[in-house]
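Asker: Sequence below, structure please.
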Amino acid sequence: MTPLRYPDGHVGRLVTGLETARAVLGDTRFSSLPAGKRSPVKLPGSVLSTDVLPPGMFVNTDPPEHTRYRRLLSKHFTVRRVRELRPRIQEMTDRLLDGMEGAGGPVDLVQAFAKPLPTLVTSELLGLPEEDRARFGHHVEVLFSLSSSGEEMQRSMTDLGGMLHALIAAARSDPGPDILGRLTVETALTDEELLGITLMLLIAGLETTTNMLALGTYTLLSHPGQLAALRADWSLMDGAVEELLRYLSVVQIGPIRVAAEDFAFEGHAIRQGEVVTVSLPAANRDPLGFEDPDTFDIRRGATRHLAFGNGPHLCMGHHLARLELAVGYESLLRRFPRLRLAVPAEEIGTREMMVTYGVHALPVCW
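Answerer: Sure, this is the predicted structure:
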């Protein structure tokens, strides 16, 4: 743990080691409640306070409240349930690739494939109407941009709230088989709780998977030896997904925790209210945790990475994300065996000013 001065002058801690990061994320004395949280980077404009987020956004709660929400949702994201989704995800993937093939090259892979696929999957799981999906995606971009002003973030939150309240009302009057429909029938959650849960799941299901699909493809195209090995043996795909998750670690900022009490932790005296930021990219490149960590190796067997976090807040949708990535990468690479960048690599712009790292666009041809 290294002392870190936050933009407002608070001195907290930065965690970059794999095992310490794992321990912090698994220790409930480090609270996830929004009170006292600070960003390690200075945000332009006014900052939208997490104190006003709806109660169902349980990423900002601690046990037992967090446990209660998670228990209500966990059955929708089990290994068995996710495996049942594979044919439908494959169907969506194939349809998008048909569109790419029909359009001919070059195309922007972000807009043609990486963004639509998780949008389709997540929207169907939650019952988001097709006509609302593009608008929802725009607001997610605003909320994840470090360049958005507080006013822009507030407008997006307000518009999202209106969209989701209408969605919840429709689910209550005519519940479907999607997750939101099931929650209205099987639980006593309030509209505000359902709003928070739906908002959280939609955001989580879109942003990280979109950027992993695009940036992961860019990484494979940039490592022709690794790509050739994968094409020669598709059984390496699961390992390739894990290595891409470790190597890329697209969540650039956080997780952030606040000490709920005074306590000793790994030889450090932690004070109540002290803010601790975990750097997932650094932890996943820790040389004590991974041999030659800056080398991309799909045969590494990197299963101990923290791309999905750890402990009580381990990403609940990690099985689904892994499936989307595996189906997406393999289907794309099989359909287009000559897939390549359509512009020089130095022209690919990266998302430096976003919470989630990725590429703004990825022009490809075949």
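
Asker: from here on, contacts and neighbour counts on C-alpha atoms
Answerer: Fine.

Asker: ok now do residue 108, which residues does it touch?
Answerer: With contact set as Cα atoms under 8 Å, 6 or more residues apart in numbering, residue 108 has these partners: 361, 362, 363, 364.

Asker: ugh, typo on my part, it should be residue 179
Answerer: Neighbouring residues of residue 179 by Cα under 8 Å, 6+ apart: 76, 125, 126, 127.

Asker: try residue 313
Answerer: Applying Cα under 8 Å, 6+ apart to residue 313 gives the contacts 25, 59.

Asker: To compare with the earlier structure, here is another sequence to fold:
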Amino acid sequence: MTDVEETTATLPLARKCPFSPPPEYERLRRESPVSRVGLPSGQTAWALTRLEDIREMLSSPHFSSDRQSPSFPLMVARQIRREDKPFRPSLIAMDPPEHGKARRDVVGEFTVKRMKALQPRIQQIVDEHIDALLAGPKPADLVQALSLPVPSLVICELLGVPYSDHEFFQSCSSRMLSREVTAEERMTAFESLENYLDELVTKKEANATEDDLLGRQILKQRESGEADHGELVGLAFLLLIAGHETTANMISLGTVTLLENPDQLAKIKADPGKTLAAIEELLRIFTIAETATSRFATADVEIGGTLIRAGEGVVGLSNAGNHDPDGFENPDTFDIERGARHHVAFGFGVHQCLGQNLARLELQIVFDTLFRRVPGIRIAVPVDELPFKHDSTIYGLHALPVTW
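Answerer: Now for the predicted structure:
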């Protein structure tokens, strides 16, 4: 990766307001929309702040997602590398043509039709947790009562991971995503979860069934004669982490935002058909995994009028792109009727989030059910006292005290 001394900023930049992107993004977009920035890893990279540039980069074949390459821009202090046991890349770290085949193998698990089949069970899970919330003491922490257990239980049932192990994998996930742990702590969490999933896949290979995603993938591999244990472990790793962390944080953030915007909340209460539009706007407003769109160039390529050379890293600041006034009028205004489907909160191009249909469905069921069954719900502390996750690579809330 090419290093230069002059940088315009050092990432990550802090959110001054929990509901808005860092204010420096506006300055960068105006003064230097494709600019050199420093990273916590000690690397430098190009940062993109315009929606058009981010979408162009993510759709270009000249950028790689290979996280094991020394050119890949890292948002943690030091890179996790294990020369003795290199981590098998999962979908998020694959490039074509390997990525295309691996994605095709599993994309059928996340179709709209498949999600509709899951809807009754997700509704049951949400109702059970709201039953427990209403029967419990007030105030309650919505993160522990609803936001975290619902997507965790859903992804566990989908994959075939025992939910009884949720405290273990949630703890590993939290440490892996934290910006405040040491490289050794992050490595320990990483290896612990990988070893756990390695053993789980081995057990399923001994008795594979059609009852869960991992079992179906094992049977599909056997039928094609292309069994790949390491690929299944990588897939389980990606889906388990992404399947609960992102949705859990969006449930909490979305609840706060809707409660803080009663005029917008009233619209979805009056017409639940608007809930999906509200979800798109919430995804755009927060863009909680904004640096998941990091890449590095595999050839010299021009983006936004700037030449990016082969081997140079690029961080698509998708939260900046999702607040680009050229893409969204009055971008800092929360408006559920703006029609924000062209946001990049789920990425763009070949790596666009595999589980986005599941995330949308879970959020829709949670918001519709929560505000119908607990109409008097309110935040139990001042908003400025809420513990937002400024210390994590995925934004969210550590806790959300509510009462009703």
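
Asker: care to give me the TM-score?
Answerer: The TM-score (TM-score structural alignment, normalised by the length of structure 1) is 0.95; 363 aligned residues with a Cα RMSD of 1.6 Å.

Asker: re the thing from before, farthest-separated two in the contacts of residue 108 of structure 1?
Answerer: 361 and 364 (9.6 Å; Cα to Cα).

Asker: which residues are common contacts for the two?
Answerer: Between them, residue 361 of structure 1 and residue 364 share the contacting residues 108, 109, judged by Cα under 8 Å, 6+ apart.

Asker: can you put the contacts of residue 108 of structure 1 in TSV and add secondary structure?
Answerer: Shown next, in TSV, are the contacts of residue 108 of structure 1 (DSSP: H, G, I helix; E, B strand; the rest coil):
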residue	secondary structure
361	coil
362	coil
363	strand
364	strand
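
Asker: For those residues, which ones persist in structure 2?
Answerer: Among the contacts of residue 108 of structure 1, the contacts conserved in structure 2 (both residues aligned by TM-score structural alignment, their matches' Cα atoms under 8 Å) are 361, 362, 363, 364.

Asker: Output the longest helix belonging to structure 1.
Answerer: helix 191-222 (DSSP state H).

Asker: What is the corresponding segment of structure 2 for whichever helix or strand comes after that one?
Answerer: Sequence order places helix 224-232 as the next helix or strand after helix 191-222 of structure 1, per DSSP states H and E. Under TM-score structural alignment, helix 224-232 of structure 1 corresponds to residues 262-270 of structure 2.

Asker: cool, stretch 308-317 of structure 1 as well?
Answerer: Taking TM-score structural alignment, stretch 308-317 of structure 1 hits residues 346-355 over in structure 2.

Asker: Only the buried residues of the matching stretch, if you could.
Answerer: Of the residues in stretch 346-355 of structure 2, 346, 347, 348, 350, 351, 352, 353, 354, 355 count as buried by neighbour count, 16 or more other Cα atoms under 10 Å.

Asker: returning to what we had before: export the contacts of residue 179 of structure 1 as JSON lines, with columns for secondary structure and distance to residue 201 of structure 1.
Answerer: Output for the contacts of residue 179 of structure 1, formatted as JSON lines (DSSP: H, G, I helix; E, B strand; the rest coil; distance: Cα to Cα, whole Å):
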{"residue": "76", "secondary structure": "helix", "distance to residue 201 of structure 1": "12"}
{"residue": "125", "secondary structure": "helix", "distance to residue 201 of structure 1": "10"}
{"residue": "126", "secondary structure": "helix", "distance to residue 201 of structure 1": "8"}
{"residue": "127", "secondary structure": "coil", "distance to residue 201 of structure 1": "12"}
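
Asker: Could you see which of these carry over to structure 2?
Answerer: Kept across both, from the contacts of residue 179 of structure 1, using both residues aligned by TM-score structural alignment, their matches' Cα under 8 Å: 76, 125, 126, 127.

Asker: List the residues that contact the counterpart of the second one in structure 2.
Answerer: In structure 2, residue 125 of structure 1 lines up with residue 158, judged by TM-score structural alignment. Going by Cα under 8 Å, 6+ apart, residue 158 of structure 2 touches 212, 213.

Asker: gap between residue 158 of structure 2 and residue 397 of structure 2?
Answerer: The gap separating residue 158 of structure 2 from residue 397 of structure 2 is 25 Å, by Cα to Cα, to the nearest Å.

Asker: what's the aligned residue in structure 1 for residue 50 of structure 2 in contact with, if anything?
Answerer: When structure 1 is aligned by TM-score structural alignment, residue 50 of structure 2 is paired with residue 17. Residue 17 of structure 1 sits next to 1, 282, 283, 286, 288 when contact means Cα under 8 Å, 6+ apart.
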